[in-house]
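1. When you get a sec, could you give me coordinates for this:
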Amino acid sequence: MRDTQVLLLPGWQNSGPDHWQSRWEALYGDQRVQQHDWMRPLRGDWQIQLEEAVLAADRPVALVAHSLGCILVAAWAAHSRLVDRVRGALLVAPGDTERDDLRQMIPGWAPIMRRRLPFAACMVAATDDPYCAAARSRAMARDWGARFVDAGPLGHMNAESGLGDWPEGRRLLDELLAASATDKN
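-> As a prediction, this is how the structure comes out:
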């Protein structure tokens, strides 16, 4: 994967040191897209930060999103002219920002963009995620044209889920990028 820059897109409140995204950053040198405000996320601001990170990359990118990061990918892809630089997106445990409680906690992120993504994508979601019902995750994956992987009962697939370095997730990312490279040849 040396020919691809992995951009990590944490969700609301960022990913702490025990989160698999932080572990991937340390293990593989993946780059976290920094946001101005992790506690009060503004959709437009987050999209600009992603746009700038993709623009600054010196090679094609893979987007690895968790929770609100998944919703960010869909919103960004609907408006960016840089989508051709994306080889694929691994979308993990999307947060349902159309749900009343989340809409109040994280205003400005509804409605969720439901257009087909212009690049290969794989969504991984748990059956018992407290921030998104399993049926909603499946519907988002379908609308985005993403392969869906049922992770079973793993909650929000964060540090509390006990995923550690989450090698299964890295394998899914590698498979996604390998398939994307084959499709382009």
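
2. rest of the way, CA atoms for contacts and neighbours
-> Fine.

3. which other residues reach stretch 154-173?
-> With contacts defined as Cα atoms under 8 Å, 6 or more residues apart in numbering, stretch 154-173 is touched by 16, 18-20, 23-24, 67, 89-90, 92-93, 122, 125-131.

4. Also this sequence, please, to line up against the first:
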Amino acid sequence: MFLLPGWQNSGPGHWQTRWEALHGDHRVEQHDWMRPLRGDWCARLEEEILAAPGPVVLAAHSLGCILTAAWAAHSRHTARVRGALLVAPGDVERESLRHQIPGWAPIVRQALPFPAVLVGATNDPYCDADKARELARHWGARFVDAGACGHLNADSGLGDWPEGRALLDALIRPPQPTSSPC
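-> Next up is the predicted model:
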């Protein structure tokens, strides 16, 4: 499992950090968490995916979701990704975020070439629910409404977030063969 944190990384109480400790997931470290450059972040993700011994699964948060879409639009190695959990995408097209995180707008709106689930909250301060639904539609991801959980980060009190892990497990679980009643 590859963890793709957003701007400023994920701190100790964040579900991504907890998953890293609990499940041994691999955090894709970026060169600069405070001044993220889309090209640099995409190149780093590409390096990590190419270095992986086999297929990978992505668990992205906030700017990590925007990274996933940008990387997938340009990489020739998307077949190495089995699926992606996209949590609380940051709306980098918003004026306030556009100035804080320049160079990430416009958001890539191309269907992802692998299965994906996007989890959004009704009260996310960085991306309203309608925008999250729109992104899910463009990316071909199933949308899951998390309710009033904020930015789905450490401040949301998710702890180990077993519900998120269950969504991810269901996404990548191989289809079960159907049996005939005869």
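
5. care to give me the TM-score?
-> Remark: TM-score between the superposed chains equals 0.96 [TM-score structural alignment, normalised by the length of the second structure]; 176 aligned residues with a Cα RMSD of 0.8 Å.

6. ok, of the contacts of stretch 154-173 of the first structure, which come out buried?
-> Buried members of those, scored by 16 or more other Cα atoms under 10 Å, are 19-20, 23-24, 67, 89-90, 92-93, 122, 125-129, 131.

7. so how far is the longest helix along the first structure off the chain centroid?
-> Counting by DSSP state H, the longest helix found in the first structure is helix 167-184. Taking Cα atoms, centre = their mean, to the nearest Å, one finds helix 167-184 of the first structure lying 15 Å from the centre of the chain it belongs to.

8. ditto for stretch 155-165 of the second structure
-> Centroid separation between stretch 155-165 of the second structure and its chain, computed with Cα atoms, centre = their mean, is 14 Å.

9. likewise stretch 69-81 of the first structure?
-> Taking Cα atoms, centre = their mean, one finds the center of stretch 69-81 of the first structure at 10 Å from the center of the full chain.

10. next one: stretch 139-146 of the second structure
-> Centroid displacement of stretch 139-146 of the second structure relative to its chain, using Cα atoms, centre = their mean, is 11 Å.

11. What are the contacting residues of that stretch?
-> Contact with stretch 139-146 of the second structure is made by 69, 109-112, 115-122, 133, 136-137, as judged by Cα under 8 Å, 6+ apart.

12. can you rerun that using 7 Å?
-> Contacts with stretch 139-146 of the second structure, where a contact means Cα atoms under 7 Å, 6 or more residues apart in numbering, come from 109-112, 115-121, 133, 136.

13. Report the contact partners of the residue most central in space within the first structure.
-> Against the mean C-alpha coordinate of the first structure, by Cα atoms, centre = their mean, the closest residue is A65 at 1.7 Å. Going by Cα under 7 Å, 6+ apart, A65 of the first structure touches L8, L9, P10, L90, L91, V92.

14. ok, the residues you listed in the second structure: which stay?
-> With both residues aligned by TM-score structural alignment, their matches' Cα atoms under 7 Å, the contacts of the contacts of A65 of the first structure that the second structure also has are L8, L9, P10, L90, L91, V92.

15. pretty sure the fourth one belongs to a strand, no?
-> Yes - applying DSSP: H, G, I helix; E, B strand; the rest coil, one finds L90 of the first structure inside a strand.

16. I'd guessed it sits against A121; true?
-> Yes - if you go by Cα atoms under 7 Å, L90 of the first structure and A121 touch, sitting 5.8 Å apart.

17. about what we covered before: ok so the residue nearest to the centre of the first structure is a strand residue?
-> Yes - applying three-state DSSP, one finds A65 of the first structure inside a strand.
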